[in-house]
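**Student:** here is my input, please return the structure:
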Amino acid sequence: MGDAAVPRVVLAPDKFKGTLRAQDVAQAMQRGIPSGVETVVLPIADGGDGSVDAALSAGWTPWSVDTVDAWDAPRRTTVALSGTSAIVEVADICGLGAMHPSPEEAAQASSYGVGVVLRALLERGATDVVLALGGSANTDAGAGMLRALGLRLLDASGAEVSGDARALTSVTTVDVGGLDPRLSDMRLTLACDVNTPMVGPDGSAEMFAAQKGADAAMIRTLSAALSHLASVAEPAFGRRGLSHRPGAGAAGGLGWAGMLLGGAATSGATVFLELLEAPAKLERARLVVTGEGRLDEQSLRGKAPCAVAELARDTGIPAVAVVGRLDLPETEPTPFLDVVAIDRIDPRCVDDPDLTRDLIAQATGGLVGRHLPVTTTKNGDIR
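**Tutor:** From the prediction side, this is the model:
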């Protein structure tokens, strides 16, 4: 339970993408906490890469599954399990990794491996599955995943359509008869780190395909392919208008495919704060320290650190943040009492994980020193 008189600080950072995992960031923060302060370490995620690690750190069990990556190469992924519940991380199946795709490769990237993992979970008896949708390489409307689960996409001659996303424009018939019937007993939660639709001027291709390797011409082609498939598939499922819903555009349209299967799209940050029992872990805290690699406008749309800060605010606890880089104007309101960007202390941290750890510890110590409401005994102990 801990001594109620001892000040408690909750360390709840997300990853510094490409540099440190959330667990590593939290450990670095802990180094900066002064003696006499109790810490609660709570690495977090919002549906992007690091989601399974966050669940495992909270006591979930790892399970390895053989699958394929976005370009059909063999891959093994880790799923987090708790009873009949599971968390699947799309970024670890069909993510970019270290790949820098060409426009051609961007079109070829598939979500098929996600369907392979879902099928394995059905075999295992999972009934409650969270798909963490951030960080994918594909822009295929989740067609690969659906095909792995038994859906057939047919062209005008009755031939099955497969291959890259550009082929989706030739689909004239969607046969749902072969879908795995056990899907109807699976509760599917779509943990989204973005709220974009799949089609439209702010759709999957328009907003995210460029960072997945597509050039302007390929973006237009992929956009047309997603729109066409939605027009054919939604009537076959009896679910019209899904492609325009918030979250449908997550993971190159995997959000939309999950909705076709009856899945519910929700904020990834909210999902993981609940799974990690964050409200209970914030009890008696006097300060919350969160953070991520880059704090920008996307962060304010429900990314994990902002969700943590808002949860803390709702319970009357101040929240501060340590970030790698701050890309917001000084006048932009945030839910944080204070923010320290470590690249402004030493820009070399961008390429140096060890320096990043040191600066995170330094920044955390400074924030706690400034903002932790404490008193000191005659012996110098913090209370």
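**Student:** only C-alpha atoms from now on, for both contacts and neighbour counts.
**Tutor:** Will do.
**Student:** what about the host helix or strand of residue 10, distance to the chain center?
**Tutor:** In this assignment (DSSP states H and E), residue 10 forms part of strand 8-13. How far strand 8-13 lies from its chain's middle: 20 Å, per Cα atoms, centre = their mean, to the nearest Å.
**Student:** again with stretch 89-109
**Tutor:** 16 Å.
**Student:** repeat that for stretch 215-222.
**Tutor:** With Cα atoms, centre = their mean, you get 25 Å for stretch 215-222.
**Student:** now do the buried residues in it.
**Tutor:** 215, 218-219, 221-222 (16 or more other Cα atoms under 10 Å).
**Student:** how about stretch 73-84?
**Tutor:** 77-81.
**Student:** so which of these belong to strands?
**Tutor:** Within these, residues falling in strands by DSSP state E are 77-81.
**Student:** how about TSV for those residues, with distance to residue 135 added?
**Tutor:** What follows is these, written out as TSV (distance: Cα to Cα, whole Å):
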residue	distance to residue 135
77	14
78	16
79	16
80	17
81	21
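**Student:** residue 84 reaches residue 127, doesn't it?
**Tutor:** Yes: in terms of Cα atoms under 8 Å, residue 84 counts as a neighbour of residue 127; the distance is 5.6 Å.
**Student:** also this sequence, please, to line up against the first:
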Amino acid sequence: MQLDAAQRVVLAPDKFKGTVSARHLVGVMAAAIAELSPTTVVSALPVADGGDGSVEAALSAGWRADTVPASDAWGDELVATVARLDDRAIVEVASICGLGSRQPTPDQAASATTRGVGRAVAVLLDQGVREITLALGGSVTTDGGAGLLEALGCELCDSAGQPLAPGGAALGTLARVRTTGLHPGLRDLRLVLAGDVDTPMVGPDGSAEMFARQKGADDDLIARLSAGLAHAAPLLEDAFGARGAALRPGSGAAGGLAWAGLLLGGQLRSGAGVFLDLLDAADTIRGADLVITGEGRLDAQSLRGKAPVSVARLAGAFGVPTVAIVGSNRLPLESTGTAPFAEVIALDRIDPACARDSGLTCRLVGQATRTLVEATLDLSTNTENGARP
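**Tutor:** The predicted model follows:
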């Protein structure tokens, strides 16, 4: 069975978090298409939306890997891999102070800090980097970016003049802010804050209320974190001249790290949009016959601009159909008609064990790729010329 040699398929999945990387998924999909039709042109476009996998997506687009010293959410030293291109860099927050597979205790959640991210940024500024994109997804912190600010030279002290303890639980004791020691490189920095949530930092649907529980906080700590962020917000915003930033949609990303970025003059952008631009996705998708995307879980949050939906909307602007292979499809029934996909295959409906088995996931992705390519491109069976049915 052969496709028209002129046909082209773009492979643009995000990762299946905790199971298979986006780059590996592209390889699996490409192999399945090559088996089905060796003459089909395949364009590889592994994508990200500001979470883990963001640096890998940049590397696939020709950026180079570099390393910088940093520390994790509890101060343990580490070496972080960042992506570099000329005087630009991408820092993946999840690789420095990420949740990963951890299950923090409330005490650990209370003291988790973004200082390590600030250390990485400071090193890049020392090296002459003038544009830094912070990929905000996957953090374990809820400190409002206080650690980042301190690592960049901001002084945060309590009423006795002592530096605050690490973590969001200490923000309620903030009494004095000094910005005179901020890193001079910040003056010329273009800071891009790439995230996929529209949560504000403070308020009834703020960062602590929406995300701190999954980072190890209990009810008491969530209340303390919320109160601390609300207390610190006006003090820091007055010091930086950025009143109201804590109420902006998206400022609550990464436990308020996005808010700290706004204080430094950063620009909030959709993580998916940032990486689609970085990958020149429009040029790759324009003129294709089909786009295959996917992610581990398709749900209502996906419709708010996560990578697969952003890919499908971009493809739709060029009249290119998009199909999706996902680990699980949890879109509300009333939203199904608004999802911009020609078809969706959910692997857990074929075999629920795929969520725990990367090998099984890859096999199912290969099968689903063949099914979608045949169905969407309307292949016909031709046994007379030796093609496989």
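**Student:** got a TM-score for the two of them?
**Tutor:** Once superposed, the chains reach a TM-score of 0.96 (TM-score structural alignment, normalised by the length of the first structure), with 380 aligned residues with a Cα RMSD of 1.7 Å.
**Student:** ok, so of the buried residues of stretch 215-222 of the first structure, who is nearest residue 306 of the first structure?
**Tutor:** residue 219 (30.5 Å; Cα to Cα).
**Student:** which stretch of helix or strand covers the equivalent of residue 205 of the second structure over in the first structure?
**Tutor:** Aligning on TM-score structural alignment places residue 205 of the second structure opposite residue 202 in the first structure. Per DSSP H and E, residue 202 of the first structure falls between elements, in no helix or strand.
**Student:** likewise for residue 307 of the first structure?
**Tutor:** helix 304-314.
**Student:** check the mean deviation of that helix from the second structure.
**Tutor:** Following superposition, helix 304-314 of the first structure is found to deviate from the second structure by 0.3 Å on average (mean Cα distance after the TM-score superposition for the first structure).
**Student:** so the next helix or strand after that helix corresponds to what in the second structure?
**Tutor:** Moving toward the C-terminus from helix 304-314 of the first structure, the next helix or strand (DSSP H and E) is strand 319-326. Mapped onto the second structure using TM-score structural alignment, strand 319-326 of the first structure covers residues 322-329.
**Student:** swap in stretch 341-348 of the first structure?
**Tutor:** With TM-score structural alignment as the criterion, stretch 341-348 of the first structure aligns to 346-353.
**Student:** number of residues surrounding whatever residue of the second structure lines up with residue 114 of the first structure?
**Tutor:** By TM-score structural alignment, residue 114 of the first structure lines up with residue 117 in the second structure. Residue 117 of the second structure: 30 surrounding residues under other Cα atoms under 10 Å.
**Student:** isn't there a helix covering residue 117 of the second structure?
**Tutor:** Yes: assignment of residue 117 of the second structure by DSSP: H, G, I helix; E, B strand; the rest coil places it within a helix.
**Student:** hang on, it packs against residue 90?
**Tutor:** No: between residue 117 of the second structure and residue 90 there is no contact under Cα under 8 Å: 11.4 Å.
**Student:** neighbouring contacts of stretch 145-164 of the second structure?
**Tutor:** Residues outside stretch 145-164 of the second structure that contact it (Cα atoms under 8 Å, 6 or more residues apart in numbering): 113-119, 121-122, 166-168, 170-171, 173-183, 255-261.
**Student:** how about that stretch, aligned to which bit of the first structure?
**Tutor:** By TM-score structural alignment, stretch 145-164 of the second structure lines up with residues 142-161 in the first structure.
**Student:** what's the first-to-last distance across the matching stretch?
**Tutor:** 14 Å (Cα to Cα, to the nearest Å).
**Student:** buried residues of stretch 195-208 of the second structure, list them for me.
**Tutor:** Quick answer for stretch 195-208 of the second structure (16+ other Cα under 10 Å): 195-203, 206-208.
**Student:** ugh, wrong one, I meant stretch 339-346 of the second structure
**Tutor:** 339-341, 344-346.
**Student:** how about those, which pair is most distant?
**Tutor:** 340 and 346 (15.5 Å).
**Student:** quick one on the thing from earlier: how far off centre is the match of stretch 145-164 of the second structure?
**Tutor:** 27 Å.
**Student:** what of stretch 54-62 of the second structure?
**Tutor:** 13 Å.
**Student:** where does that stretch end up in the first structure?
**Tutor:** With TM-score structural alignment applied, stretch 54-62 of the second structure matches the range 51-59 in the first structure.
**Student:** give me the contacts around that stretch.
**Tutor:** Counting by Cα under 8 Å, 6+ apart, 22-23, 42-45, 62, 78-80, 87-89, 132, 272, 275-276 sit against stretch 51-59 of the first structure.
**Student:** look up the closest residue to the aligned residue in the first structure for residue 217 of the second structure, ignoring the ones flanking it.
**Tutor:** Mapped onto the first structure by TM-score structural alignment, residue 217 of the second structure lines up with residue 214. The shortest distance from residue 214 of the first structure to any non-neighbouring residue, by Cα to Cα, 6 or more residues apart in numbering, is to residue 103 (4.3 Å).
**Student:** the one you found pairs with which position in the second structure?
**Tutor:** In the second structure, residue 103 of the first structure lands on residue 106 (TM-score structural alignment).
**Student:** does that match touch residue 220 like I think?
**Tutor:** No: counting by Cα under 8 Å, residue 220 is not a contact partner of residue 106 of the second structure; they are 9.1 Å apart.
**Student:** wait, the match of residue 205 of the second structure sits on residue 208?
**Tutor:** No: using Cα under 8 Å, residue 202 of the first structure is not in contact with residue 208, being 9.2 Å away.
**Student:** now for the second structure: which helix has the highest residue count?
**Tutor:** Of all the elements of type helix in the second structure, the one with the most residues (DSSP state H) is helix 219-240.
**Student:** mean deviation of that one from the first structure?
**Tutor:** Helix 219-240 of the second structure sits 0.8 Å off on average (mean Cα distance after the TM-score superposition for the first structure).
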